[in-house]
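Student: got a predicted model here, sequence first, then my questions.
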Amino acid sequence: MLKKTYQIWGAALALSVAASGSYAAVSAEQAAKLGTEFTPMGAVKAAQGNIPAWEGDVPAGKGGVGPDGKLLNPFAGDKPKFVITAANYKDYAANLTDGQKAMFAKYPDTYRMPVYETRRTAGYPQEIYDATKKNATASELLNDGNGIANFTEGTPFPFPQTGVEVIWNHITRYRGGSVTRVVGQVTPQVNGDYTLVRFQDEFTFRNELTDFDPATDDNVLFYFKQDVLSPARLAGNVLLVHETLDQVKEPRKAWVYNAGQRRVRRAPQVAYDGPGTASDGLRTSDNFDMFNGSPDRYDWKLEGKQEVYIPYNSYQLKDSKLKYDEIVQAGHINQDLTRYELHRVWKVTATLKEGKRHIYAKRVFYIDEDTWQATEIDHYDGRGELWRVAESHNVYYYDRKVPWYAIEVLYDLNSGRYLALGLDNEEKGGYEYDFKRTYSDYTPAALRRQGVR
């Protein structure tokens, strides 16, 4: 059995920050360690504990893009080292989250975790590395941690000193600059029956707009549009979001186009614990992308680092030969198609502030140190009971140097149902990057024009 490992880097600096109440950037000497002692994104670079050295990419000659435009699995020949089941999970408890343990208890006959060799294969473009090094000495938290100063792209806090800085690294992480994709979402009944909802999503980060004007939307992080393609009863509805950095200073701007009414309306409910689009009540708005939006309703405690078995290099879940019925099963997705590896993660506990409202009273985050992606999140209700378990099945789009998710899954332990988002096995082609948009493409007027067509 592997032993649980906690480490907090820069402890003395963190203590000084806590004592002063300020949010200072790190020194030039510390920033210079990016790319040498640490990876360009701030993770430990050398082998340490049970975690191997950072690779930074898939091995040469591995993978590729198939004739269908989708990535090939560079590790298709790998075999599991062992499988964690309900019968033996207590032997590995030190490297499992409470949510994972609860899944073994809830589904003892079917839930399993195939564990593979750890491969630290996540990398980013050089300009993101350069921006991250610049951010290390420049980016600072504003407004009690609800905003960021001196940040454009990359990771703002490669050497985080507080829990909220780790969360901001997840929220602002690089996802290709601009990307559009067609993906499916399912919310299976207890018996596994489901209806597929298909979305066409697109993100454009502010610096990718061809006409971005900092004076116009200096507080906007990115622009997001989501079209519902099917089923017919939902098709034509569109969500538009201008995602603001400091959402206390300026709440997220959101609009919805209702195809039945042919009207555009403001959508203030698309935030915090407002219901997620077509989610059947199984996720909140801020469950999308594992967590999004303003951090202002929680106190964020940085617990340190821990070695945890997390979904990683989940290429099999992207296989175009698979049908959705082979992935979606009763209770949980088909765990035989998953891949878990032992990785170092940042652990952050979010506790609801006194006087604030949210259906989740506490959330425990496990964020991959190499990508800053939230990969496991345990959600607790107001009674302190574990309620929902979120898992992101990480994948590295090595042709574009973009770490992201194959699918996101949110399990409801009370109802026995779950939500899975990001399915694209039966869709043609892969994700499309580098498309160009103007500010006028992300206005309420553009939604109206789209509805008329």
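Tutor: It's in. Note that the structure is a prediction, hence the values are computed from the model and not measured. Numbering: from 1, shown residues only.
Student: use CA for all of it now, contacts and neighbours both
Tutor: Fine.
Student: right, and residue 296 touches residue 142 too?
Tutor: No: using C-alpha atoms under 8 Å as the test, residue 296 is too far from residue 142 to be in contact (11.6 Å).
Student: which one of those two has more residues nearby?
Tutor: Under the neighbour definition other C-alpha atoms under 10 Å, residue 296 and residue 142 were set side by side, and residue 296 has more, 20 against 13.
Student: what about the more buried one, distance to residue 358?
Tutor: Separation of residue 296 from residue 358 (C-alpha to C-alpha, to the nearest Å) stands at 11 Å.
Student: before we move on, what about residue 49?
Tutor: For residue 49, the distance to residue 358 - C-alpha to C-alpha - is 38 Å.
Student: same question, residue 56
Tutor: 38 Å.
Student: just to be sure, residue 408 is in a helix?
Tutor: No: counting by DSSP: H, G, I helix; E, B strand; the rest coil, one finds residue 408 to be strand, located in no helix.
Student: in contact with it, which residues?
Tutor: 289, 290, 390, 391, 392, 393, 420, 421, 422 (C-alpha atoms under 8 Å, 6 or more residues apart in numbering).
Student: residue 49 and residue 358 - which one has more neighbours?
Tutor: Set side by side, residue 49 and residue 358 show more neighbours around residue 358, with 16 against 12, by other C-alpha under 10 Å.
Student: quick one: contacts for that one?
Tutor: 272, 273, 297, 352.
Student: by neighbour count, which of these wins?
Tutor: residue 272 (23 neighbours).
Student: now the helices for the protein?
Tutor: 11-20, 28-31, 98-106, 126-138, 163-171, 324-327, 444-452 (DSSP state H).
Student: most tightly surrounded among the ones you listed?
Tutor: helix 163-171 (a mean of 24; mean count of other C-alpha atoms under 10 Å).
Student: tell me where the stretch 1-150 of the chain has strands.
Tutor: 82-84, 113-115, 140-142, 147-149 (DSSP state E, counting those that start in this stretch).
Student: another structure for you, compare them:
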Amino acid sequence: MKLNKKLIATGVLAASLFAGNAFAAVSAEEAAKLGDTLTPMGAEKAGNGGAIPAWDGGMTEDQIPASYKGDGIYVNPFADEQIKFTINQSNVDEYADNLSPGQIAMIRKYDKYVLPVYETHRTSTYPQEIMDETVENATTVELIAGGNGLKNYQEATPFPIPKNGLEVIWNHITRYRGGSVTRNVGQATPTADGNFSIVKFQDELTWRASLEDYSPTEDENVLFYFKQAITGPARLAGNVLLVHETIDQVKEPRRAWVYNAGQRRVRRAPQVAYDGPGTAADGMRTTDNFDMFNGAPDRYNWELVGKKEMYIPYNSYKLTDRSLSYDEIIKAGHINQDLTRYELHRVWHVRATLKDGERHIYGQRDLYIDEDSWQASIIDHYDGRGELWRVAEAHNMFFYDVKVPWYAIETLYDLLSGRYLALGLTNEEQNPYQFGVEYNSRDYTPAALRRAGTR
């Protein structure tokens, strides 16, 4: 793992902010809570006196299963645990205060959409360097005037003690994912009766500061580079997407290119933003649905509703079990919920409402973001009429050998069509995750797309 400090004087993205101290870093006195009553990442250290335990450092090395081979195929450390209870149609009203409206709607729509609830484990943590930089950021990072950027931002979480909804969202967008990673994953978009085929991707994600030839003066408005090659089926294989994720996407829109293997041409791709169609997703997700939410949030007003306790997917190792086939996971209406795991955790609730005069297929989004990892875990999407439309769930998992909280898979359910998308499947893939892969800037040029695109 290679961590390079950098200062970024350009920006995060536009959004509405609260008045008063919205642009100010927290005081040294408030930041002193980090590592004391708060974890270094900003979560409440204490438990809730019930199902949520105190955070004691997250999963440690001595808790990693001895059978794990360090090959990116993760062994379930909680395989022997039993379900405590199940939330279903018969008792959903009893637990409604700890569920999102979207989860409740899914339970009521599908009798097999149930939530198996297990003991809560606060496994999430980060490398010490990332936690140290997060603590430093608390007193130094500020939103610039207008909310379009960050001042004095260092690699790590910028706002461990957030004061508004945008700061929480920015924590999600910038959260640490290992510096650089290559993954081979599958995506399914089953029909309402459960028929599906798998689209296979090889993704590369590299933070600018993790490049082998990193220079703090080059591409200083770039946060990370992303390259996604379709490797199957044959009719799509060889198409490649390249993204330079700019920090201030209002000042400089995301740079994106696509290589079409059939035409053997590289073209700019301005549609890879906002509600542009997701790659090979059969219309089942927008571009900014990827990673639960990504990109410029300037089309929305962001409200920090508060914190609450919710049953969210967590420690979802069972969904990556190599003994499972995709047929055993992908079912009609939703994934096989018998393979899921839900735990009670505290989340930040942020509401995004579309600004007057702006366009997006989602008029409102309610995001529920895990306090320990800053990962969006549930997002309810509403259409322009204010009707609940799509429900996203991230099945959180801790990649314990590299101290990276991330997702086993992401799901996005369409309540109207009865269809859904599942992204990140690894059960039948070779070399699912490789962290610490060395890349340099020439690997992320438009010219590199032709080399990456093969049939």
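Tutor: Sure, I can see it. Predicted model only: the values in this text are computed from it and were never measured.
Student: ok, back up a step: distance to residue 21 of structure 1 added to the strands of the stretch 1-150 of structure 1, as a markdown table?
Tutor: Listed next are the strands of the stretch 1-150 of structure 1 as a markdown table, based on distance: least, C-alpha to C-alpha, whole Å:
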| stretch | distance to residue 21 of structure 1 |
| --- | --- |
| strand 82-84 | 43 |
| strand 113-115 | 42 |
| strand 140-142 | 11 |
| strand 147-149 | 16 |
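Student: so which of those is nearest residue 18 of structure 1?
Tutor: strand 140-142 (13.4 Å; C-alpha to C-alpha).
Student: corresponding residues in structure 2 for that closest one?
Tutor: Strand 140-142 of structure 1 corresponds to residues 142-144 in structure 2, going by TM-score structural alignment.
Student: got a list of contacts for the matching stretch?
Tutor: Against stretch 142-144 of structure 2 from outside (C-alpha under 8 Å, 6+ apart): 11, 12, 22, 23, 24, 25, 149, 150, 151, 152, 153.
Student: buried subset of those residues, written for ChimeraX?
Tutor: This is the ChimeraX syntax for the buried subset of these, where burial follows 16 or more other C-alpha atoms under 10 Å:
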select :11,12,22,23,25,149,150,151,152,153
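Student: nearest to residue 388 of structure 2, of the contacts of stretch 142-144 of structure 2?
Tutor: residue 12 (28.6 Å).
Student: which residue in structure 1 aligns with residue 377 of structure 2?
Tutor: By TM-score structural alignment, residue 377 of structure 2 lines up with residue 375 in structure 1.
Student: that match - nearest residue in space that isn't next to it in sequence?
Tutor: Leaving aside its sequence neighbours, residue 375 of structure 1 sits nearest to residue 392 (C-alpha to C-alpha, 6 or more residues apart in numbering; 4.8 Å).
Student: from what I can see the one you found touches residue 367, true?
Tutor: No: Residue 392 of structure 1 is beyond contact range of residue 367, at 10.3 Å (criterion: C-alpha under 8 Å).
Student: give the intersection of the neighbour lists for the two.
Tutor: By C-alpha under 8 Å, 6+ apart, the residues touching both residue 392 of structure 1 and residue 367 are 374, 375, 376.
Student: for the first one, give its distance to residue 347 of structure 1.
Tutor: Residue 374 of structure 1 is 10 Å from residue 347 of structure 1, where distance means C-alpha to C-alpha.
Student: neighbour count for the two, which is higher?
Tutor: Per other C-alpha under 10 Å, whichever of residue 374 of structure 1 and residue 347 has more neighbours is residue 374, with 27 against 24.
Student: can I assume residue 115 of structure 2 is in contact with residue 344?
Tutor: No: with contacts counted by C-alpha under 8 Å, residue 115 of structure 2 stays clear of residue 344, the gap being 11.3 Å.
Student: number of residues surrounding residue 68 of structure 2?
Tutor: A count of nearby residues for residue 68 of structure 2, using other C-alpha under 10 Å, gives 14.
Student: can you tell me which residues contact the match of residue 377 of structure 2?
Tutor: Counted by C-alpha under 8 Å, 6+ apart, residue 375 of structure 1 has contacts 290, 310, 311, 365, 366, 367, 368, 390, 391, 392, 393, 394.
Student: also residue 229 of structure 1?
Tutor: Per C-alpha under 8 Å, 6+ apart, neighbours of residue 229 of structure 1: 197, 198, 199, 200, 235, 236.
Student: cool, and residue 136 of structure 1?
Tutor: 25, 26, 27, 31, 156, 157, 158, 159.
Student: mind running it again at 6 Å?
Tutor: Contacts for residue 136 of structure 1 (C-alpha atoms under 6 Å, 6 or more residues apart in numbering) come out as 26, 31, 157.
Student: so how far is residue 159 of structure 1 from it?
Tutor: Residue 136 of structure 1 is 7 Å from residue 159 of structure 1, by C-alpha to C-alpha.
Student: got it, and residue 18 of structure 1?
Tutor: Residue 18 of structure 1 sits 15 Å away from residue 159 of structure 1, going by C-alpha to C-alpha.
Student: how about residue 63 of structure 1?
Tutor: For residue 63 of structure 1, the distance to residue 159 of structure 1 - C-alpha to C-alpha - is 32 Å.
Student: of those two, give the one with the bigger neighbour count.
Tutor: residue 159 (23 against 16).
Student: what does that one correspond to in structure 2?
Tutor: So residue 159 of structure 1 corresponds to residue 161, using TM-score structural alignment.
Student: that match - nearest residue in space that isn't next to it in sequence?
Tutor: residue 42 (5.7 Å).
Student: what's the neighbour count on the one you found?
Tutor: Around residue 42 of structure 2 there are 26 residues (other C-alpha under 10 Å).
Student: now swap in the one 3 residues further on and tell me
Tutor: Neighbourhood size, residue 45 of structure 2 [other C-alpha under 10 Å]: 21.
Student: OK, contacts around the aligned residue in structure 1 for it?
Tutor: Applying TM-score structural alignment, one finds that residue 45 of structure 2 aligns to residue 45 in structure 1. Going by C-alpha under 6 Å, 6+ apart, residue 45 of structure 1 touches 38, 39, 53, 54.
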